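In: Sequence plus the predicted model coming up.
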Amino acid sequence: MTASRASTGDFANRHVLVTGASRGIGWAIAQAFAARGARLSLAGRDAALLEQRRATLNSLGGPDHTAFSADLSDADAATAMVRHAVAAHGPVDILVNNAGTGVSQPFAKMTAEHWNQMLAVNLSSVFHVTRAAIDDMLPRKQGRIINVASTAGLTGYAYVAAYVAAKHGVVGLTRALAREYATAGITVNAVCPGYVDTDMTAGTIETIVKKTGRSAEDARAELAKGNPQGRLIQPEEVADAVLWLAGANAASITGQAIAIAGGEVMS
C-alpha cells in the first residue's frame, strides 16, 4: 500500500475493528480499509507484530490507528479489547472477525483439548467479540459484521473435523444473527475462502511435507488443485470481498456465506 492510496475516503471516519489483523488475510483487510480512510483497531495475539503493523499504517498518514493484544477466545479479554477500542475510536462501525487457526488431526486420534481449542479460537472468539461490539451498534441502528469463515464452513474436509465444525458454526452464527438483526440496521455476512497464500497455508504445506515426504512444490500444487482455477487465493481478493460487504452498495446483503475459492464450492 502506498501513501497516495490512503486518502481515497470510502470509509472516512468509520471505525473498523479487525481481529487476527497482524498476518495474512487480516493484514490485507486492515491495509485495504486504511487505504480508504478508516480508523482501525487491530487485534490479535502477537503484540510486537501488531505494534509494527500499527506503526506502518500510521506512517502513511490519515487517521491514527490502534492495536490491542488479547486472547479473543477468552470472553473477558475479548470484551476488554472491544471496550478499549471503543474508548480510542468510538463505537465500532464495521467488525471483521478474522482471528482463527487450523490444525489437522485424524479424528480417531483427536483429543478433547484439540477439539476445544479449535472451537475456542475459531468460533467462540467470534461470539465473544461480536457480543461485545454489538452493544454499541444496536442503539445507533447501524453496523456491519463480516466473519471470515472458510470453505470448511460450507463443506467437509478429512483430517480437520474440529476446524470444519468450528467454521460451520461461524456460518450458522452468521445466518442466525442476520435474521435476528435484519430490521436493526445491522448486516451480518461471512466470506469463505479456500486455500489462501498465507502463513497458515505455508504451515499446512510444511505438515504435508513432513508427513508424506513430498516436496513443498508438490504439496503446494496439491492444495492449489482443489481450486478449479488451479491456484491459491490471494489475501487481497478476500479483502476486496470484505470491503464490498462493508460498503454502501451491500446494504441489502445479509446472512450470506460467500465462497472465494475459484468455484471449489458452489451453493
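Out: Cool, the structure landed. It should be emphasised that the depicted structure is a prediction, and the values quoted were computed from it without experimental measurement. Numbering: from 1, shown residues only.
In: When you work out contacts or count neighbours from here on, use the C-alpha atoms and nothing else.
Out: OK.
In: and Val96, that's in a strand?
Out: Yes: the assignment for Val96 is a strand, going by DSSP: H, G, I helix; E, B strand; the rest coil.
In: which residues touch it?
Out: For Val96, the set of contacting residues under the criterion of C-alpha atoms under 8 Å, 6 or more residues apart in numbering consists of 16-19, 145-148.
In: mind listing the helices in the stretch 151-267 of the chain by residue range?
Out: With DSSP state H, counting those that start in this stretch, the ranges of helices along the stretch 151-267 of the chain come out as 161-180, 199-212, 216-225, 235-246.
In: List the buried residues for the helix or strand harbouring Ala85?
Out: Mapping Ala85 onto the secondary structure by DSSP states H and E places it in helix 75-89. When neighbours are counted by 16 or more other C-alpha atoms under 10 Å, the buried residues of helix 75-89 are found to be 75, 77-86, 88-89.
In: elements contacting it?
Out: Helix 75-89 sits against strand 39-44, strand 66-69, helix 125-140, with contacts defined as 3 or more C-alpha pairs under 8 Å, 6 or more residues apart in numbering; DSSP states H and E.
In: what's the angle from the helix or strand that the last one is followed by to helix 125-140?
Out: Note on helix 125-140: by DSSP H and E, the next helix or strand toward the C-terminus is strand 143-148. With axes from the mean of the first three to the mean of the last three C-alpha atoms, to 10 degrees applied, the angle from strand 143-148 to helix 125-140 works out at 170 degrees.
In: Quick one: the helices and strands packed on helix 75-89 as TSV, columns for distance to Asn98 too.
Out: Formatted as TSV, these follow (distance: least, C-alpha to C-alpha, whole Å):
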stretch	distance to Asn98
strand 39-44	10
strand 66-69	14
helix 125-140	8
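In: out of the ones you listed, nearest to Met200?
Out: Of all these, it is strand 39-44 that lies closest to Met200, at 14.8 Å by C-alpha to C-alpha.
In: Run the chain-centre distance for the closest one.
Out: Here the centre of mass of C-alpha atoms in strand 39-44, compared against the chain's by C-alpha atoms, centre = their mean, to the nearest Å, lies 12 Å away.
In: Name the residues that touch stretch 60-80?
Out: Taking contacts as C-alpha under 8 Å, 6+ apart, the residues outside stretch 60-80 that touch it are 2-3, 6-7, 13, 37-47, 50-51, 54, 57-58, 81, 85, 88, 120-121, 124-125, 128-129, 132.
In: alright, now check it against this:
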Amino acid sequence: MEKRVALVTGAARGIGRAIALRLARDGFDVAINDLNKDSLNHVSKEIENLGRSSFSIPADISDRSQVFSMVEQVVQQYGQLDVLVANAGIVQVKPILEITEQDLEKIFRINVFGTLYCMQAAAEQMKKQKRGKILNASSTSGKRGVEFLGHYAATKFSVIGLTQTAAKELAPYGITVNAYCPGVVGTDMWEEIDRKMSEYLDVPIGDSLKKRIEGIPLGRVERPEDVANFVSYLASADSNYMTGQAVVIDGGIVFS
C-alpha cells in the first residue's frame, strides 16, 4: 500500500480526535497537533493501536513560526505530507454589542490566522510534491449567522473565503482545498455554547442545546464520527476532482 501521511490539528479530543482515528483506519500515518500534550499522547496511542504510525506535536497554531516548524517536523518524520486537516479552533459566545477588541483578536488569531498559517505551511511542502489535499474546518455558522455567535461566525465565513481562494491559486500545483461545515456536534464546544446561551437567555442549562437538536431534521445530535466520515471522503482519491467547496454536514439544519 502506498504510504499516505496526514496532519490533523486540534486532534486531542472531539472532532479532531475522531478525524485522526478515522484517517488511521483508512491507512494514513497520522501526525496530530494540539496544546494538551497528555491528551495528544493518548490519541497517538489509539492510532498506533490501529496499526498506524503516529507523531504528536504540541504547538500553538496562532503562532506562524510554530506552525511552519510543525510541518517541517512532519516532513522530517515521514518524508511527505499528503493531507492537512486544519481542524483546530475555538468558540466564543457573546451578543454583538458586547464583543470586545480582545475577543476579536483571540478568536481571529486562532480560527483565521491559524488556519491560514496551516494552509501556507502545508502548501509549501505540497507544491514540492505536486500533490496534496488541504481540508479546513468551517461550520454551519460560516453559512449563516447565529445569534450570540457573531464573531465566531465571522471567522468561519472567513475560512470559507480562504478555502475558495486557495483552491484557485493552488490548483496548478495539484493541490485541492475544501472545507467541511459541521452543525450541532455533541462535544465540549457545544456544551460551552449551551452554558453561555443559558446565561444570556435566562433559561436552564441544556435548554438551548435541546432546542437546537429538536431543529435537526435527522432527529439527533451530530457525532464527531459523522464529521470524520465525511473528512475521510475529502481525504481520499474519490474527491480528487473536488476543490473550492465548503460542504455542510449537519443533519439538515441549514436547508430546513
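Out: That came through, no problem. Note that the structure is a prediction, hence the values are computed from the model and not measured.
In: so what corresponds to Ala166 of the second structure in the first structure?
Out: Matched by TM-score structural alignment, Ala166 of the second structure corresponds to Leu177 in the first structure.
In: same deal with Thr115 of the second structure?
Out: Taking TM-score structural alignment as the alignment basis, one finds that Thr115 of the second structure is matched in the first structure by Val126.
In: who touches the residue lying closest to its match once chain neighbours are set aside in this structure?
Out: In space, Val126 of the first structure comes closest to Asn97 once its chain neighbours are excluded; the distance is 6.0 Å by C-alpha to C-alpha, 6 or more residues apart in numbering. Residues in contact with Asn97 of the first structure, defined by C-alpha under 8 Å, 6+ apart, are 18-20, 126, 129-130, 145-148.
In: what does Asn97 of the first structure align to in the second structure?
Out: Going residue by residue (TM-score structural alignment), Asn97 of the first structure aligns to Ala86.
In: Could you measure from its match over to Leu35 of the second structure?
Out: Here the distance between Ala86 of the second structure and Leu35 of the second structure works out to 14 Å (C-alpha to C-alpha, to the nearest Å).
In: Likewise for Lys45 of the second structure?
Out: Between Lys45 of the second structure and Leu35 of the second structure the distance, using C-alpha to C-alpha, works out to 17 Å.
In: Point me to the helix or strand that includes Ile19 of the second structure.
Out: Following DSSP H and E, the helix or strand that holds Ile19 of the second structure is helix 14-25.
In: The first structure: matching residues for that helix?
Out: When helix 14-25 of the second structure is compared against the first structure (TM-score structural alignment), it corresponds to residues 24-35.
In: And for stretch 229-247 of the second structure?
Out: Residues 240-258 of the first structure are where stretch 229-247 of the second structure aligns, with TM-score structural alignment as the criterion.
In: and the helix holding Ala85 of the first structure, how far from the second structure on average?
Out: Its matched residues in the second structure lie on average 1.2 Å from helix 75-89 of the first structure after superposition (mean C-alpha distance after the TM-score superposition for the first structure).
In: which residues does Met197 of the second structure contact?
Out: The neighbours of Met197 of the second structure, taking C-alpha under 8 Å, 6+ apart as the test, are 93, 148, 208.
In: What's the separation between the alignment partner in the first structure of it and Ser215 of the first structure?
Out: Aligned by TM-score structural alignment, Met197 of the second structure pairs with Ile208 of the first structure. Using C-alpha to C-alpha, Ile208 of the first structure is found at 9 Å from Ser215 of the first structure.
In: residue nearest the centroid of the second structure?
Out: Residue closest to the average C-alpha location in the second structure (C-alpha atoms, centre = their mean): Asn87, at 2.0 Å.
In: Show the contacting residues for that residue.
Out: Residues counted as contacts of Asn87 of the second structure (C-alpha under 8 Å, 6+ apart) are 8-11, 15-16, 136-137.
In: Restricted to buried residues, select those in PyMOL.
Out: Here is the PyMOL command that picks out the buried ones among the contacts of Asn87 of the second structure, judged by 16+ other C-alpha under 10 Å:
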select buried, resi 8+9+10+11+15+16+136+137
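In: longest strand anywhere in the second structure?
Out: With DSSP state E setting the assignment, residue counts place strand 175-182 as the longest strand in the second structure.
In: With the first structure overlaid, report how far it is off on average.
Out: Using mean C-alpha distance after the TM-score superposition for the first structure, strand 175-182 of the second structure ends up 0.6 Å from its aligned counterpart in the first structure, as a mean over the superposed pairs.
In: give me the stretch of the first structure that that strand matches.
Out: Aligning strand 175-182 of the second structure against the first structure (TM-score structural alignment) gives residues 186-193.
In: which residues sit against that stretch?
Out: Stretch 186-193 of the first structure is contacted by residues 137-138, 141-154, 170-171, 174-175, 177-178, 181, 233, 238, 241-242, 245, 251-261 when judged by C-alpha under 8 Å, 6+ apart.
In: counterpart of Gln73 of the second structure in the first structure?
Out: When the first structure is aligned by TM-score structural alignment, the residue opposite Gln73 of the second structure is His84.
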